[in-house]
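Colleague: just need the structure, nothing else, for what follows:
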Amino acid sequence: MRFQREIVKVKEARARLLPHINELDTEILPLSQCHGRTLAEEITAPIPLPHFRRSSMDGFAIQARATKGATKENPVWLKVLETIPCGNVPRCEITDTTASRIMTGAAVPDSADAVVMLEMTQTAVKNGETYVGVEREIAPGTNVAAIGEELEQGTLLLHKGRRIGPGEIALLATFGHAQVKVYRKPRVAIFATGSELLEADAPLEPGKIRNSNSYMLYSLLLDCGAEPLMQPILPDDVSQAQTAILQAMETADLVITTGGVSVGDYDILVDIFERWDGQMLFNKLAMRPGSPTTVGVRNNRFLFALSGNPGACFVGFELFVRPVILGMMGKTEFDLPLITASMAVDFTKPSGFERYVRGIYQIEDGRVYVRPAGLEKSSVTLTIRDTNCLIIVPPGGRGVKKGDQVQVLMLKKLE
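Modeller: This is a model prediction of the structure:
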């Protein structure tokens, strides 16, 4: 298996993941605890919005026909019956000789069909009574939000599988969802392998490096809405690593390892996949970086063996791990957004496989341009800091030139 590997294209590899993605259990949480969680049910509007005729201005509720012929020089005078603040129910009936002072957001009397802005009126007091002078003709419906103007009853508000953010929180509160059904967070165990690795707080030693991949994966998992479970660094010992990984697969929903997937003498994940009783989905991809990325399934749980090179680990997560995690939380559309952009610079590094270049997009004069985030080597960590897209460079010897159109996977929204 170490040298005789079936080469699988990225599209085919992603397709092999799909039959094994299973939705997780759900739980009910208070709305205040739902930020960043994923809806496990569709939410429809139980009432129209607004559910009463609502004033959209500070002014006076009137009958529009009463203002016929009104001008600034010859206003129509109406007797003010009451003041209607927000939250109060109107008490007085409006006629063509009366009006009610009303605030923005307050309920418009059933007998009124318009609200005239305060700025279009003048007031006077006569014999202890307040009168408002309307200085122009007002059309029926002016400054009155009709029942259901924003949303009709039964309208689909939020799809199942939607990530809950500030806008979703506002809608859920508006329609009385104090308790919300959400998917349980996937519990994901993270193992870094390699006797050369040190913990992040350890002093450097000759020939050794600090473990950055586990922390990067931890952050990426939080961004997905998962619950990352940091595990101890595994040495280059097959039996010890296999025991730890298989134990983690009994309790976690998914396991990610980084390192040990290539063809070297100390690439222990290759030996583990040869020994285990699970199903291997693929172990060689027609892509750069991360060609030896390996994925298997055991007892309906994924084991993702990503490259130990930080750049390749990052790309492997975005292409393969993120979709699975989103699918476990009810997402049915989890592909990264794909756009076409223009190369801002030459990229002439040849590759026999399709290459996913960590890139930076920018918008100039309404067009999207992309460039590599820096030195394109799978072992480079610095470029991950600035990457907001993956530039897809077709296989072949020439790479792409400045001005060429390329396909780009967006990791962050266009801004």
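Colleague: from here on, just use CA atoms for contacts and neighbour counts.
Modeller: OK.
Colleague: measure the nearest residue to Arg355 once chain neighbours are set aside to Lys377 for me?
Modeller: Excluding the flanking residues, the one nearest Arg355 by CA to CA, 6 or more residues apart in numbering is Arg288, at 4.6 Å. Note on Arg288: its distance to Lys377, by CA to CA, to the nearest Å, is 10 Å.
Colleague: between those two, which one's more packed in?
Modeller: Arg288 (22 against 16; other CA atoms under 10 Å).
Colleague: alongside the first, I'd like the structure of this one:
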Amino acid sequence: MNKDFMQHAKFKRNIVQPDQAQQLIMPYVKLLETEHVALTEARGRFLAEPVLAPHPYPHFRRSGMDGYALRSEDTKGAATDKPVTLEVIDEIPAGSLPGVPLRPGTAARIMTGAKVPDEADAVVMLEMTEKLEQEGQTLFTLKREIEAGTNLTPIGRELQAQDLLLEAGRMISAGETSVLATFGYHQVLVRRRPRVAICSTGSELLRVEEPLQDGRIRNSNTYTLACQVQDAGGEPYILDSIADDLELAKQRVMKALEEYDIVITSGGVSVGDYDIMADLVQEGSVTMLFNKVAMRPGSVTTAAVYGDKLLFALSGNPGACFVGFELFARPAIRGMLGASDPYLPRLEAVLGEDYTKINNFTRFVRGSLEYKEGRVYVHPAKLDESGVMITIKDSDVLIVVPPTSTGFTAGQQVTAILLPKGI
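Modeller: Model prediction:
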């Protein structure tokens, strides 16, 4: 394919809407193979199979209070002026079993969480009793009737054997870990993390450790993307940046596509003479999914496929690169992990102040959340241009601003995409 044709094709782009772009990607998102990991290493991973309860929970009748386990029929008629006296014949700490069967008129001192004797059908809390010592016996009095089932957790109250504990595609966090540990799952079956290669293009880029040079900038996008990949559940691999050399870029990207599950580049996707990624995706060896999206920032965001590998060519502008990853690369990574919903959650909110920019495309505006008087407000960042980096760190949401010729005013209802804050 000659250079003149590629330059011509680079300027002729078929525009797609953001949701269309997402849907064009998903058919090429393939589930990764499974692996067992220790429960201690499972945080942030996605279950590859449903998890069922191997036994009921709780699996024995347990006390909900410190007090006395008793037979409710022994408390019939108890009143303030007619207390019932019961003999204490056993003591059951948590983790221990009842030592003797309860006879009529007897009870067992019991601690919270301990197994209730088979003969007992209720537990009375300690504060409702008065302890007595009489002729070597330990007794207590009770001045009210106790109903069967009081302060007693029955077998299977929360779950029965073979009930669904966790569905496939669920991310493991603190609550899921608690459930898995409770039922003895010390290992879990999850999807392997996708290996994601990250590289930036441009002869203007400096390494982070290099001193500033006039006309050049440090390569920050690579490190931002590495964090985003980790937050999405992938394993980032930072590659050396690529100078403005089409053949070198092609060699590097093709090698990365052979070695990694996904390749993400930043920079070089515009229409300038040195925007090499825009040229590379016109090569016949890759199938381009889209190379222009009706969005700001990041309209030149590009996605392509090489064999069964996805290539995301994101804008070199920090704001556009950040947004492009969250909208397109993140769902692909989550989909490979088997996430039940790979997309970021959305909510309806009230626009906190006027947004006066006129848009031909949908804008994804960085912003912050505020909860006030029972309502959710979103406030656009003061600086939200494509090349602005500093407001990324303060943003909770991307405010979705549809095309408009008039702008939006404070108080209008808008949709906001919740940004991740790590796992």
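Colleague: the residue nearest to Arg355 of the first structure pairs with which position in the second structure?
Modeller: Taking TM-score structural alignment, Arg288 of the first structure has Arg296 as its aligned residue in the second structure.
Colleague: and the counterpart of Ala120 of the second structure in the first structure, what does it touch?
Modeller: Counting by TM-score structural alignment, Ala120 of the second structure corresponds to Ala112 in the first structure. Residues in contact with Ala112 of the first structure (CA atoms under 8 Å, 6 or more residues apart in numbering) are Ala61, Ile62, Gln63, Ala64, Ile94, Thr95.
Colleague: sec struct for Ala112 of the first structure, please.
Modeller: Assigned state for Ala112 of the first structure: coil (three-state reduction, DSSP: H, G, I helix; E, B strand; the rest coil).
Colleague: for the longest strand along the first structure, packing partners?
Modeller: Counting by DSSP state E, the longest strand found in the first structure is strand 354-364. Here strand 354-364 of the first structure touches strand 287-288, helix 310-316, strand 367-372, helix 382-386, strand 389-393, going by 3 or more CA pairs under 8 Å, 6 or more residues apart in numbering; DSSP states H and E.
Colleague: compute the inter-axis angle for that strand and strand 389-393.
Modeller: Relative orientation of strand 354-364 of the first structure and strand 389-393, computed by axes from the mean of the first three to the mean of the last three CA atoms, to 10 degrees: 120 degrees.
Colleague: what sits against Tyr223 of the second structure?
Modeller: Ile238.
Colleague: residue in the first structure matching it?
Modeller: Match for Tyr223 of the second structure (TM-score structural alignment): Tyr215.
Colleague: wait, a strand at Ile28 of the first structure?
Modeller: Yes - Ile28 of the first structure forms part of a strand when assessed by three-state DSSP.
Colleague: Tyr185 of the second structure versus the residue mapped onto it from the second structure, what's the distance?
Modeller: Under the alignment defined by TM-score structural alignment, Ile28 of the first structure corresponds to His36 in the second structure. His36 of the second structure sits 11 Å away from Tyr185 of the second structure, going by CA to CA.
Colleague: ok, now Leu166 of the second structure?
Modeller: In terms of CA to CA, Leu166 of the second structure sits 12 Å off from Tyr185 of the second structure.
Colleague: could you name every residue contacting both of those two?
Modeller: By CA under 8 Å, 6+ apart, no residue touches both Leu166 of the second structure and Tyr185.
Colleague: and for the match of Ile28 of the first structure, nearest residue in space, chain neighbours not counted?
Modeller: Using CA to CA, 6+ apart, the closest residue to His36 of the second structure is Leu189 (4.5 Å).
Colleague: still on that earlier bit, which of the contacts of Ala112 of the first structure map to contacts in the second structure?
Modeller: Compared against the second structure with both residues aligned by TM-score structural alignment, their matches' CA atoms under 8 Å, those retain Ala61, Ile62, Gln63, Ala64, Ile94.
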